[in-house]
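> my questions concern the predicted model and sequence given below.
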Amino acid sequence: MEHLQTRGISLPRLGLGTFRMHGDVCRAAVESALALGYRHIDTAEMYGNEEAIGAAIAEAGIERSDLHVTTKVWHENLAPDAIRRAFDASLKKLRLDHVDLYLVHWPAKDMDLPAIFETLVKLEDEGRTRAIGVANFNVALLNIVVEEIKAPIACNQVEYHVMLDQTPLRRYLAARSIPLVAYCPLAQGRTASDQTLMAIGRKHGASAAQVALKWLLDQEGVAAIPKAARRESQKANLDALNVGLDDEDIKAIAGLPKDRRCVNPGFAPAWD
């Protein structure tokens, strides 16, 4: 497994997303993924599954230093005292003494960015999170965080897949050596039935979803966290690492529509 080095942490480029997985299903999925070799687990307070993930991690008995765990603070909890309460609750549910990456899950319209990042940096200084970052931030917001506040963010986690162009955001992050962590990397299942991706997959003995995932992971500075509850899907995602896409494949993928955003809640920022 390749890793991205960012702000003192080593981020496995393929992780397990856990949104909408709960209870025993979530616990079993995380146990399965860890047994297969996954070492990057992504969660959030809003997902309501940190307890299940904590139980799975405890059962797995993996060395803590070999495991990367990301969680996130919800956009309604961005006041400094609320961040601390949310963080403490997440850590307790995860049964950990620290997380590897703590993210602002979504920006909020009335947020006090300097106060937010002062609080997050303190959590990092205390050793309770090894790094901090953001999710769902557009270029304008990143510019405030990176250029004005000079916050040491380790990534921006955003929706990114073969059907959504993120070129301006990718260029901004790449110029500053900040990784992009792609959620919904399979466009919530839409890649599986795409004819172009299926044709490329047939050429390489792979599925359309594996082609879509490898297209992401072939890009410098990009990690991906596909959700996969079933062991078969988890293994298929791992096996995507072995797919070799050629220039003809990349050109065909470039021709796909790139305007299919899957996640766009009412509180989302104005996308660039």
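Received it, and whenever you're ready, just let me know what you need.
> okay, CA-based contacts and neighbour counts for the rest of this
Will do.
> can you tell me which helix or strand the residue lying farthest from the centre of the chain belongs to?
Most distant residue from the mean C-alpha position of the chain: Lys203, 29.0 Å away (C-alpha atoms, centre = their mean). Secondary structure from DSSP states H and E places Lys203 in helix 195-204.
> helices and strands around that helix, which ones?
helix 208-217, helix 247-254 (3 or more C-alpha pairs under 8 Å, 6 or more residues apart in numbering; DSSP states H and E).
> go again with 7 Å.
helix 208-217 (3 or more C-alpha pairs under 7 Å, 6 or more residues apart in numbering; DSSP states H and E).
> this is the other structure I want to compare:
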Amino acid sequence: MDLAFPPVGLGTMGLDGDDGARSVETALDVGYRHLDTAQVYENEATVGDGLARSDVDRDDLLVASKTWIDRLAPADVRPSTEASLDRLGLDTLDLLYVHRPKGGYDPEGTLAAFDELVDDGLVRGVGVSNFEVDELDEAIARLDAPLSAHQTEYHPLFQRPALREHAVDHGYTLVAYSPLAGGRVREVAEVCAVAEKHDTTPEAVSIAWLTDKDGAVTVPKASSERHLRANLAAADLTLDPEDHERIDGIDREEELFPE
């Protein structure tokens, strides 16, 4: 299933309760059309509440969740997905990821169970998250449904060009999470220099650097309307080739979410 990914979606990890629901509602009001959550975030009900408060047409939205590693055994996939749908208040998920290839993950059995979700209309598209190239190749070979997306940590301090190239070569979308490196992009000299050149923020530069790349979109987390609007607008920033080269050449690696 081909899914239309906007350049910037909303990462919701940490959004919870009424404040979190209001942030989701605000995000939809200001133009977000891709919402990303996960079972392990324990906030699918919060995202569902925000969705219910909004009058944005459901057909215009891409709502994604992820199956946690303790629910990846083939017999657990369907009931856990039905529980996610109930918490979100939806009949169908646009995208469901294997959150990590760990725990109960069995490529043959788990991915067959995901295919059944697509066949039965509970899920429109299948994604994987935190995979490496060999694991992506196996997933593509095992799935009957086309792979829709691979979500991975990706920011100036943790660059994954081989994964992005794999996405382009195989026709799926790379969804970059933590594009602001947990706020650390403000401390990266190369990013700050590009921001100063364009009279903008390091955060905007980091988002634009990602969304400029073929095959890549991103899902930064934000809660305030100011940050929500700023992240969404960052995709309109055009960086020069030398800006990309400067950031691509950063010789540091800081992974925020190692396995």
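Nice, I can see it. Note that the structure is predicted; figures quoted are calculated from it, not measured.
> circling back: which position in structure 2 aligns with the residue farthest from the centre of structure 1?
Here Lys203 of structure 1 is matched to Lys197 in structure 2, going by TM-score structural alignment.
> which residues does that match contact?
If a contact means C-alpha atoms under 7 Å, 6 or more residues apart in numbering, then Lys197 of structure 2 has no contacts.
> just give me the residue right at the centre of structure 1.
Centre-nearest of structure 1 using C-alpha atoms, centre = their mean is Val181, 4.4 Å out.
> and whichever residue in structure 2 pairs up with that one, how far is that from Arg246 of structure 2?
Using TM-score structural alignment, the partner of Val181 of structure 1 in structure 2 is Val175. According to C-alpha to C-alpha, to the nearest Å, Val175 of structure 2 and Arg246 of structure 2 sit 22 Å apart.
> for structure 2, which segments count as helices?
Counting by DSSP state H, structure 2 has these helices, from start to end: 17-30, 44-53, 74-88, 107-119, 133-142, 161-170, 189-198, 202-211, 225-234, 241-248.
> find me the equivalent region of stretch 215-229 of structure 1 in structure 2.
Taking TM-score structural alignment, stretch 215-229 of structure 1 hits residues 209-223 over in structure 2.
> distance from that stretch to the middle of the chain?
9 Å (C-alpha atoms, centre = their mean, to the nearest Å).
> one more: stretch 90-97 of structure 2?
The answer for stretch 90-97 of structure 2 is 14 Å, by C-alpha atoms, centre = their mean.
> same question, stretch 146-154 of structure 1
So, by C-alpha atoms, centre = their mean, the centroid of stretch 146-154 of structure 1 is 19 Å from its chain's centroid.
> would you mind measuring the gap between the ends of it?
First-to-last residue span, stretch 146-154 of structure 1, C-alpha to C-alpha: 11 Å.
> give me the buried stretch members for it, please.
Residues Ala151, Pro152, Ile153, Ala154 are the ones in stretch 146-154 of structure 1 that count as buried (16 or more other C-alpha atoms under 10 Å).
> between these, which is closest to Glu50 of structure 1?
Glu50 of structure 1 lies nearest to Ala154 out of those, by C-alpha to C-alpha, at 21.5 Å.
> from what I can see the closest one touches Gly8, true?
No: using C-alpha atoms under 7 Å, Ala154 of structure 1 makes no contact with Gly8, being 8.6 Å away.
> residue in structure 2 paired with Arg13 of structure 1?
So, by TM-score structural alignment, Arg13 of structure 1 is matched to Pro7.
> my read: that match touches Thr218, true?
Yes: judged on C-alpha under 7 Å, Pro7 of structure 2 makes contact with Thr218 at a distance of 6.4 Å.
> who's more crowded, the two?
Neighbour tally, Pro7 of structure 2 and Thr218, criterion other C-alpha atoms under 10 Å: the higher count belongs to Thr218, 30 against 23.
> much appreciated, bye for now.
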